[in-house]
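> sequence and computational prediction follow.
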Amino acid sequence: MDNDIFEQFTEQLRRYIRERLIPAEKEVLETEMIPEAIMAEMRDLGLFGLTVPEEYGGAGMNIQQYIRTMREFSYAAPCFRSVTSINVGMVCSAFKNGGTDAQKAEWLPRLAAGEIASFGLTEPGSGSDSAAMQTTAVKSGNGWVLNGTKRYITNAPFANVALIMARTSKEALPKNAHVSAFIVPMDTAGITVGKSDKKMGQSGSHIADIIMEDVKLPADAILGGEEGKGFAFAMKSLDNGRMSVGAAATGYARRALDSALRYANERKAFGEPIANFQLIQQMLADSEIEIYAAECMLDDAARRADAGENVLRKAAAAKVFASEMCGRVVDRVVQIYGGAGYLAEYDAERFYRDARIYRIYEGTTQILQLQIAKHMLREWAAQA
């Protein structure tokens, strides 16, 4: 997307967030659903196809523009970003990176127009450990038969299509070549979606199990038309997904800090605003410093990704820092609010609950630390 057009879009999005999305948060909290009118508006704004090439009906944003958009978008309640980001950051990315021309032509326009997608990697007994994956895809005639269960799948209760990772070999193969990716329309016979899980926070964002029992798919349902590349497509998509989560955590930390800044200027103690107290100022300053650091890390990782660099390590690092930073910021915000921060009628309590998941999904802090260290040690060994 042209930079001037992008800046105009960003300004329009910022106004939309403050004038439309933030006022709608109360309804989302009460109903656990994004209002249909807002879903329609987000489709009209092109928020489901931000990185989809223009030839397929998308906005054609590069990764830097997408990550900045996610940061802006995440100033509002997390559910608004969540419903769009699986489309944009993960499923559309997988189609762009690994889909056949026919798959791109069929699915990218539909996803850009706002059909909802899910990304099925995690299972009851496995997440990042692909060797433990139990979902299988077995050849049958000219097609495939899928069996298995995927867990904690965002958008599953209302998704139109899911990109499902399944093992096409019983043995765990090098470079995860036993895992392939399958395009699964959610109305396919044999698919059952579990009840939407009750969560700690992030109202309006829904996750559920996807259960597959003898799900029959045509031969061209395998992404890229080739076995053994599903996990590679998934992990490349996860780089974008992890930067998106980092951007979400950073945007939400900014929202929480702005809330604390406003409260600290309004709340008085000992006859003056608590913003005048130096230890309150320290918490505000520390939060500003950490948000800025996260913004810089995300900008750098996204710029490198646009330049064609392998950003697996830097995307993981940015996600870890931003998500842990957000946790520290919302904790300080509750502290600045004092007793009011523990009450559900104030925003600080919601910010605290909403932010906790950022350190878990798209790779926990701990699994990403292991991944970062593994790549560091591998590079060291190669240089020795």
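Cool, the structure landed. Numbers count the residues shown, from 1 in each chain.
> CA only for contacts and neighbour counts going forward, please
OK.
> now Met200: closest residue in space, sequence neighbours ignored.
For Met200, the nearest residue in space outside its immediate sequence neighbours is Arg353; the separation is 6.1 Å by CA to CA, 6 or more residues apart in numbering.
> can I assume the one you found sits in a strand?
No. Assignment of Arg353 by DSSP: H, G, I helix; E, B strand; the rest coil gives helix, placing it outside any strand.
> pull the number of nearby residues for it.
By the other CA atoms under 10 Å criterion, the neighbourhood of Arg353 contains 16 residues.
> test my guess that Ile34 contacts Lys26.
No. Under the contact definition of CA atoms under 8 Å, Ile34 does not touch Lys26, with a separation of 10.4 Å.
> who's more crowded, the two?
Relative neighbour count places Ile34 above the other of Ile34 and Lys26, with 20 against 12, counting by other CA under 10 Å.
> in a strand, that's where the more buried one is, yeah?
No. If the criterion is three-state DSSP, then Ile34 is coil and not within a strand.
> so what's it up against?
For Ile34, the contacting residues are Glu27, Val28, Cys79, Phe80, Gly204, by CA atoms under 8 Å, 6 or more residues apart in numbering.
> quick one: the fourth one and Ala248, what's the gap?
Spelled out, it's Phe80. Phe80 is 11 Å from Ala248, where distance means CA to CA, to the nearest Å.
> structure B:
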Amino acid sequence: MTTTKVGPTIDGPGAGDLAVAGAEVDAEELGQILATTEEFIRTKVIPREQEIADGNEIPADLRQAARDLGLFGFAIPQQWGGLGLDLAQEVRLAEVLGYTSLALRSMFGTNNGIAGQVLVQFGTDEQKRTWLEKIASGEVVASFALTEDGAGSNPAGLRTKAVADGDEWVLTGEKRYITNAPTADLFVVFARYRDADSDGPGIAVFLVPADAEGVSVAPADKKMGQEGSLTATVHLDEVRVSAEALVGGDADVGYRAAMTILARGRIHIAAVAVGQAQRALDESVTSAAVSTQGGTPVGSNQAVQAMIADMATQVMAGRTIVREAARQWVAETDRRIAPSMAKLFCTEMLGTVADTAVQVHGGAGYMRGVVVERIFRDARLLRLYEGTSEIQRLIIGGGLVKQAARRLQ
């Protein structure tokens, strides 16, 4: 297995470019975090990628090492025991994490992203005190329970019900394809508490412990790829939770929370796609340099060189767009269209690069145990979750048209 050094992450325009006023992590600290994580990926994880795939799980020692590095809380504020990276800094780390088996990042991705950020941005002080330190340390695995039949990229179609009963809420429904559900300690559950109307979609968010009565998790799904990242269906059968479980203490927070956190997550996934594309490129360059056809290195073929040139150019373009989208998020200049642009471009780019990587490898690229074969399968999911490519196009196109209409009024 190739153990090429992780692609450009720390060099180039410096980490200091991402240290903005008020950031919890300065340039030097960010550089240390990136370097330490890169060393962990290169020396500890990459040599065991096949073990992860064959066993369909992250080995316990790697899970503990990730905890020790603070990776379960890299985006959680330092106040709650996390590393405190802002999104512009986080995408640099996501590129490093994306360089290896995507199951590793998935193990702690929900703690930092679509589950943990709901609490960071919308939770009450008491909810933060109760959960965030445990989430940041990895003691608690938080899982984002939004998707269900008929409601995936667009949460407005939710059918899971939340009914107020005195000082409690009763939740009933079924969630599908929930990442980390088999190992979760806490579910961040989205449920409809009233019909949608002119006042809003009527969606609330609840904190539901995995051991609550009425919660059950089906066997792990069997997926095309991403072995080691577990998803499953979650059943909610008249699950009772207290009023304190309502995120933000306000039922109307839910839909806004979903839209905000999904948009933020799209930039993160775009950065992961860049890291995975860099790996596919590096594997292809190495293969072209050492593999021969008729005694001649495959890489001496101009057609192969052209494919590698296209891959490298696409990776650079992806890296540029995701870092710009993250910069705009932190600056609060665009938190809707730019995230969708980054997610659309980078995940589609990864699909193209992964396909080309298999082509550069020839027949070997179709064989199990070859890195680019795994990347080809793993990459396909990134165009589906956190909002499909089709949904991103609707957000981008519709958003631009609305902006133009407002300007012309």
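Noted; the coordinates are in hand. Computed from a prediction, not measured in an experiment: that's the story for all the values here.
> residues shared between the contacts of Phe80 and Ala248 of structure 1?
The contact lists of Phe80 of structure 1 and Ala248 share Phe73, Ser74, where a contact means CA under 8 Å, 6+ apart.
> who has more neighbours, the two?
The neighbour comparison of Phe80 of structure 1 against Ala248 (other CA under 10 Å) goes to Ala248, with 33 against 25.
> nearest residue to whatever residue of structure 2 lines up with the more buried one in space, please, no chain neighbours.
Superposed on structure 2 with TM-score structural alignment, Ala248 of structure 1 falls opposite Val272. In space, and not counting its chain neighbours, Val272 of structure 2 is closest to Gly98: 4.3 Å by CA to CA, 6+ apart.
> count residues in the vicinity of that neighbour, would you?
The number of residues packed near Gly98 of structure 2 is 26, by other CA under 10 Å.
> and if you look at the one 3 residues further on?
Residues lying near Ser101 of structure 2 (other CA under 10 Å) number 27.
> my guess is it meets Arg48, correct?
No. Counting by CA under 8 Å, Ser101 of structure 2 does not reach Arg48; the two are 9.3 Å apart.
> returning to what we had before: who wins for neighbours among the contacts of Ile34 of structure 1?
Using other CA under 10 Å as the neighbour definition, the contacts of Ile34 of structure 1 reach their maximum at Phe80, which records 25 neighbours.
> tell me the SS of that one?
Here Phe80 of structure 1 is helix, with the state taken from three-state DSSP.
> just to revisit the earlier point, out of the contacts of Ile34 of structure 1, which are shared with structure 2?
Contacts conserved in structure 2 for the contacts of Ile34 of structure 1, counting by both residues aligned by TM-score structural alignment, their matches' CA atoms under 8 Å: Val28, Cys79, Phe80, Gly204.
> and the residues you listed, which two are the farthest apart?
When the kept ones among the contacts of Ile34 of structure 1 are compared pair by pair using CA to CA, the two farthest from each other are Val28 and Phe80, 9.9 Å apart.
> circling back to that earlier point, mind checking the SS state of the match of Ala248 of structure 1?
Three-state call for Val272 of structure 2 (three-state DSSP): helix.
> so who does it touch?
Val91, Ala94, Glu95, Val96, Leu97, Gly98, Tyr99.
> in strands, which of those fall?
Restricting those to those inside strands, with DSSP state E as the criterion, leaves an empty set.
> reformat the residues you listed as TSV; add distance to Leu85 of structure 2.
Shown next, in TSV, are the contacts of Val272 of structure 2 (distance: CA to CA, whole Å):
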residue	distance to Leu85 of structure 2
Val91	9
Ala94	11
Glu95	14
Val96	14
Leu97	14
Gly98	17
Tyr99	19
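> between those, which sits nearest Leu62 of structure 2?
Comparing the contacts of Val272 of structure 2 against Leu62 of structure 2 with CA to CA places Leu97 closest, at 13.3 Å.
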